[in-house]
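Q: Model the structure of this input:
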Amino acid sequence: MRWNPVFRREMTVGSRSIRMMAILFVFNSILAAVALFNMYSVAEQVRTTAEIQYSQFLDLYTFVSSIEFIMLLFIMPALTASSISGERERQTLELMLTTTMEPRDMVLGKLASSLVTMLVLAVSALPVQALVFVYGGVTLQDIGMLFLCHGVVAILTGSIGIFYSSVLRRSTVSTVCSYVTVVALTAGTMAVNLFAYRMALRAADSYASNLNASEMASSGILRYLFLFNPAVSFYNVINGQAGSGDMRKWFEPLFGVFPDNAITAHWTACSLILQCMLAMVLIAAAVWAITPGKWNRHGKNKGNDNR
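A: Coordinates of the predicted model:
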């Protein structure tokens, strides 16, 4: 089995970096401090009231999972947005492309190295998450589903960063565009649906009572934009494990009536599949963008430049 040369190089350099060790130390120190404080508060409550609030352990699980999600959402684009453009700025991209290495190997190697970095952080948080097993409430299947959700989020946000890194010349510009896209997928889809719901409420008020209007109005087909929203996917997973399990209680007051159909019945599966498909499209576009002879950074065919 031949290892991806870019992946092997990135792993060798990253394993020797003190930055990774510092990130692991700070990240796990914060989680451990929160876990100890949570256990201490439970013990103090037992001494005072002789009651144990088991929901506090689920709150700890939710907190740790949310921290990991936020980390993936905002750190992955930063790791990948400068991967290809950084090579271009160091004037090593063209040199790498003249070797026998395929552009696909370069893109996948850069992305895989960033994914492994995030995987190390996620695995290092397992001992804190496992505290909830002491009193139950979360199963190994729940942990597996959470890891699957985090994995899809990491692949999607990482592919966004590496796409802009391949298309744009400067790392600063690609980083900004990556974060703008992530914000558009999360907060942007919510803003669009909220605006559409408010407009639907105004239209319904013109021919129905206020009570009936709130029951009839919705954001319409725009609600399916949430399928591409990683924050909604994560909320749906974590709410099913440590919450009510019904996302409508949160959706309908903000975005109107949510219909019963095959998509809403299998919302998590549909959203994760669509997000993986979007990531695959972005990765393919990144490979195409750095392939010699197809498209250079000025939007011209390289064959025309050699004339």
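
Q: make it CA atoms for all contacts and neighbour counts henceforth
A: Fine.

Q: And residue 9, how close does it get to residue 276?
A: Going from residue 9 to residue 276 by C-alpha to C-alpha, to the nearest Å gives 26 Å.

Q: got a list of what the residue nearest to residue 233 when sequence neighbours are not counted touches?
A: Ranked by C-alpha to C-alpha, 6 or more residues apart in numbering and with sequence neighbours excluded, the top spatial neighbour of residue 233 is residue 268, at 6.0 Å. Contacts of residue 268 were listed using C-alpha atoms under 8 Å, 6 or more residues apart in numbering, and they are 233, 236-237.

Q: Also this sequence, please, to line up against the first:
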Amino acid sequence: MVRLQNPVLKKELKLRFRSFKSFSAIIFYLLTLLVFTVGFFLVVTDFKGKGFIGPEMNVVLFTMLTFVQLSLVLFMTPGLTAGAISTEREKQTLNILLTTSQTSWQIIFGKLTSSISYLLLLLLAGMPISSVVFLFGGISPSDFVLTYAYMIVILIALASIGILMSTLIRKTIVAMITTYGIMLFLTVMTAFFVFVTLSVQTGFDGSELGGQKPFSYFFMAINPLIHMASVIYPEVSESALTVTSMDLPLWVTHISFYVIITVLCLWIATKNIRVNMK
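A: Down below sits the predicted model:
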């Protein structure tokens, strides 16, 4: 039992959940979801406060809330994790932390878990607002659970990237900018590469060339926005497989890619947190 204890995690959880900044971020998160939800109802009802919302419009509401939450998670995760180790280094407390009996993995795990716990609290706090979609039909509980499950996968992977950048880069601001750059690459540049690769593999007369398109498929699979759209609208996934002539479902490549990224980032961060004395 002593081995399972993690003082770094306990300390980080106490500091994070006792600060006013953390609870103000939760309030901002909930207010953002509330504004989008109320705004959607007002627009649909022509600002009269009464009307009919069918299952089709409810799917639109669910899509909007899902992408709003995904966007908030994508932009908040680097800010919470990219300074986990570099801040300790700037405060000159990292060397003291490394001289304790805590292993490198316990330090990395404690920093990572505290950030992930806070982000999971945000998702959990937003569930009552998101669950309003069950009042109007068109959304199954499995769709609701799957969207949150995939958000957690992206959250953990991006948090691991932030921990890695915080370990490798000495300055917190540089580590944060680098993590945001990787996040923008995964969300924006991969979508651009999908367009480019599909255009390259199109004939001069505009007709589609035969054969598989593995690069287009790969960029579609690792893009969080495209993959989340395929979760809500299964026809998006079917269209992607048809266009790229691939048989492997998008979610298999998506999960495999981000699990590998998570494991690789945490392994490199654990190996590089201590000075190489050789």
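
Q: Tell me which residue of structure 2 lines up with the residue nearest to residue 233 of structure 1.
A: Using TM-score structural alignment, the equivalent of residue 268 of structure 1 in structure 2 is residue 251.

Q: Buried ones in the helix or strand harbouring its match, by neighbour count?
A: With secondary structure defined by DSSP states H and E, residue 251 of structure 2 is part of helix 250-272. Residues of helix 250-272 of structure 2 classed as buried: 250-251, 253-255, 258-259, 261-262, 264-266, 269-270 (neighbour count, 16 or more other C-alpha atoms under 10 Å).

Q: ranges for the strands of the stretch 151-278 of structure 2?
A: Listed from the start of the chain, the stretch 151-278 of structure 2 has no strands (DSSP state E, counting those that start in this stretch) to report.

Q: The residue sitting furthest away from the middle of structure 2 and residue 70 of structure 2, how far apart?
A: The outermost residue of structure 2, judged against the average C-alpha position, is residue 205 (39.2 Å), by C-alpha atoms, centre = their mean. Distance, residue 205 of structure 2 to residue 70 of structure 2, using C-alpha to C-alpha: 38 Å.

Q: do the same with residue 149 of structure 2
A: From residue 149 of structure 2 across to residue 70 of structure 2, the span is 11 Å (C-alpha to C-alpha).

Q: Which one of those two is surrounded by more residues?
A: residue 70 (23 against 12; other C-alpha atoms under 10 Å).

Q: secondary structure element for that one?
A: In this structure, residue 70 of structure 2 sits in helix 55-81 according to DSSP H and E.

Q: what does residue 33 of structure 2 give?
A: In this structure, residue 33 of structure 2 is located in helix 20-44 according to DSSP H and E.

Q: and that helix, what other elements does it pack with?
A: Judged by 3 or more C-alpha pairs under 8 Å, 6 or more residues apart in numbering; DSSP states H and E, helix 20-44 of structure 2 is in contact with helix 55-81, helix 104-130.

Q: my guess is residue 178 of structure 1 meets residue 160, correct?
A: Yes - using C-alpha atoms under 8 Å as the test, residue 178 of structure 1 is close enough to residue 160 to be in contact (6.0 Å).

Q: which residues do those two both contact?
A: Overlap between the neighbourhoods of residue 178 of structure 1 and residue 160 consists of 77, 81, taking contacts as C-alpha under 8 Å, 6+ apart.

Q: what's the angle between the helix or strand residue 145 of structure 2 falls within and helix 250-272?
A: Applying DSSP H and E as the criterion places residue 145 of structure 2 in helix 141-168. Comparing the axes of helix 141-168 of structure 2 and helix 250-272 via axes from the mean of the first three to the mean of the last three C-alpha atoms, to 10 degrees yields an angle of 30 degrees.

Q: what about helix 141-168 of structure 2, distance to the chain center?
A: Using C-alpha atoms, centre = their mean, to the nearest Å, the mean C-alpha position of helix 141-168 of structure 2 is found 4 Å from that of the whole chain.

Q: Same question for stretch 28-40 of structure 1.
A: Using C-alpha atoms, centre = their mean, the offset of stretch 28-40 of structure 1 from its chain centre is 24 Å.

Q: mean deviation (superposed) between that stretch and structure 2, please.
A: Average distance between stretch 28-40 of structure 1 and its aligned residues in structure 2, after superposition and using mean C-alpha distance after the TM-score superposition for structure 1, equals 2.8 Å.

Q: which parts of that stretch are buried?
A: 28, 31-32, 34-35, 39.

Q: In structure 1, what residue corresponds to residue 108 of structure 2?
A: For residue 108 of structure 2, the equivalent position in structure 1 is taken to be residue 107, counting by TM-score structural alignment.
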